[in-house]
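Asker: coordinates only, sequence not included:
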């Protein structure tokens, strides 16, 4: 899990990167929750997502937004953080020019940033959003949502009401040509404290299904299926 430092729009950004040994491996970028509320790339939910993608053979990056850890700059209410995420994706693509697929995942505030990045970068063809803050941030920019993906929420979330996320998932699920799955983790609060294992199982199952459904090349398909198993 090598530490990496790369250039962002407002200074250097700190990350942790795993480079897959599989040929033409897909890439995944993971985004952490709100910087002003203790969010970092070492958040347990982000860490869980990171390792779920690594196990499936992805080249995977998680990083600190500006002003967090050793990342330079100051919190910018989402606009700057979206630029940070775009720079992180650029960095990964430099080292993975032949990636067979591109995914973004995020938790809470990071899910909101990830979905915005999804709208701006057509090469992103899959997403995992955990506890997207649909009650606090506007998600109407997903009109339409360009990619299939997974939304996960805890039934005992007292920060983001389940009803607001269910409404978002239902709206996205009615769109043509994409499939947005909505999964609940029974009893989990916003931070999934005692429910990281069930969260991991949901994400793991979804990625296995997505890999099987969306192969890219014969070589990449066989390698990814082997990694998934």
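Answerer: Perfect, thanks for sending it. The structure presented is a predicted model; accordingly, all values stated were derived computationally and were not measured. Residues are numbered from 1 along each chain as shown.
Asker: when you work out contacts or count neighbours from here on, use the C-alpha atoms and nothing else.
Answerer: Will do.
Asker: and the residue nearest the centre of this protein?
Answerer: residue 105 (0.4 Å; C-alpha atoms, centre = their mean).
Asker: quick one: that one from residue 72, how far?
Answerer: Applying C-alpha to C-alpha, to the nearest Å, the value for residue 105 to residue 72 is 22 Å.
Asker: what packs against the longest strand along the chain?
Answerer: Taking DSSP state E as the criterion, the chain has its longest strand at strand 11-18. The helices and strands touching strand 11-18, judged by 3 or more C-alpha pairs under 8 Å, 6 or more residues apart in numbering; DSSP states H and E, are strand 3-8, strand 59-63.
Asker: take this one as well and set it beside the first:
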């Protein structure tokens, strides 16, 4: 069959409190029975909702389109209080941590939302967890998840807001610093940090830091987005030559 692009708006109850979360699910259908195909996936999160962040953010969409062109299943979601997601942004980030886990669980459970609501998706062989700005901070919380997933995970953290963690999490900075350290101390998880003119951390053999010269926090120009995508593309190429799952 010829490839068919599938784009669906779906709503998932957050595992935190059941709040309805909006997500945009996209992939290429390559087999008549979608469940017989196997895809890699990315989950993409957005900047701080009260300042206008949502899954239609320019960086979110640029990253989403890139991975979709590469044949990945993409899941770009809205945290509570953003887009069509219900509720409101929390002070601590804890509910948003679980909003993120909700998306990961959705993929791990083969598209199951509830006993009577299952979205048909391909089998997922690996997931790249992508966070931009506030979303990257929330992504670090997934390192502390007790759940064992049936696929490998890696991380791309774009413009991680280290200097304002105290503001975004109501002075719960220590918890997020611990999450970050857990991520960095992992011997098996691949991590890509991308900053604009701000090298806040150093790298080792499992995680890379890229500083983008002349790029601001918001990637306001097309050429800034192009540079970002080029960095991710090169990281994926290194990953594929190393024989990693993601």
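Answerer: That came through, no problem. Being a predicted model, the structure only gives us computed values, none of them experimental.
Asker: switch the helices and strands packed on strand 11-18 of the first structure over to TSV; also include distance to residue 198 of the first structure and mean neighbour count.
Answerer: Shown next, in TSV, are those (distance: least, C-alpha to C-alpha, whole Å; neighbours: other C-alpha atoms under 10 Å):
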stretch	distance to residue 198 of the first structure	mean neighbour count
strand 3-8	28	16
strand 59-63	21	27
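Asker: will you turn those into CSV that also has distance to residue 209 of the first structure?
Answerer: Converted to CSV, these look like this (distance: least, C-alpha to C-alpha, whole Å):
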stretch, distance to residue 209 of the first structure
strand 3-8, 30
strand 59-63, 18
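Asker: how about the helices in the second structure?
Answerer: 58-69, 94-108, 134-139, 165-168, 173-185, 222-242 (DSSP state H).
Asker: show me what the fifth one packs onto, helices and strands only.
Answerer: Of the remaining helices and strands, those touching helix 173-185 of the second structure by 3+ C-alpha pairs under 8 Å, 6+ apart are helix 165-168.
Asker: mind listing what's buried along the helix it packs on?
Answerer: The neighbour-count check on helix 165-168 of the second structure (16 or more other C-alpha atoms under 10 Å) flags 165, 168 as buried.
Asker: superposed on the second structure, where does the longest strand of the first structure end up, distance-wise?
Answerer: When the second structure is superposed, strand 11-18 of the first structure averages 1.1 Å from its matched positions, counting by mean C-alpha distance after the TM-score superposition for the first structure.
Asker: matching residues in the second structure for that strand?
Answerer: Under TM-score structural alignment, strand 11-18 of the first structure corresponds to residues 19-26 of the second structure.
Asker: which other residues reach that stretch?
Answerer: Applying C-alpha atoms under 8 Å, 6 or more residues apart in numbering, the set of residues contacting stretch 19-26 of the second structure from outside is 5-14, 68, 73-80, 83-87, 99.
Asker: likewise for stretch 198-216 of the first structure?
Answerer: Stretch 198-216 of the first structure has contacts (C-alpha under 8 Å, 6+ apart) with 48-49, 52-53, 56, 100-101, 128, 150, 152, 183, 185, 192, 221, 224-225, 228.
Asker: per the alignment, residue 161 of the second structure corresponds to what in the first structure?
Answerer: So residue 161 of the second structure corresponds to residue 133, using TM-score structural alignment.
Asker: Provide a list of residues in contact with that match.
Answerer: By C-alpha under 8 Å, 6+ apart, residue 133 of the first structure lies in contact with 108, 109, 111, 112, 160, 165.
Asker: report the buried members of those residues.
Answerer: Those of the contacts of residue 133 of the first structure that meet the buried threshold are 108, 109, 111, 112, 160, 165, by 16+ other C-alpha under 10 Å.
Asker: report the contact partners of the last one.
Answerer: Residue 165 of the first structure is in contact with 131, 132, 133, 134, 135, 153, counting by C-alpha under 8 Å, 6+ apart.
Asker: is it correct that it falls within a helix?
Answerer: Yes - the assignment for residue 165 of the first structure by DSSP: H, G, I helix; E, B strand; the rest coil puts it in a helix.
Asker: any idea how far residue 167 of the second structure is from the counterpart of residue 109 of the first structure in the second structure?
Answerer: Using TM-score structural alignment, the equivalent of residue 109 of the first structure in the second structure is residue 134. From residue 134 of the second structure across to residue 167 of the second structure, the span is 11 Å (C-alpha to C-alpha).
Asker: and if you look at residue 104 of the second structure?
Answerer: From residue 104 of the second structure over to residue 167 of the second structure the distance is 26 Å, taken as C-alpha to C-alpha.
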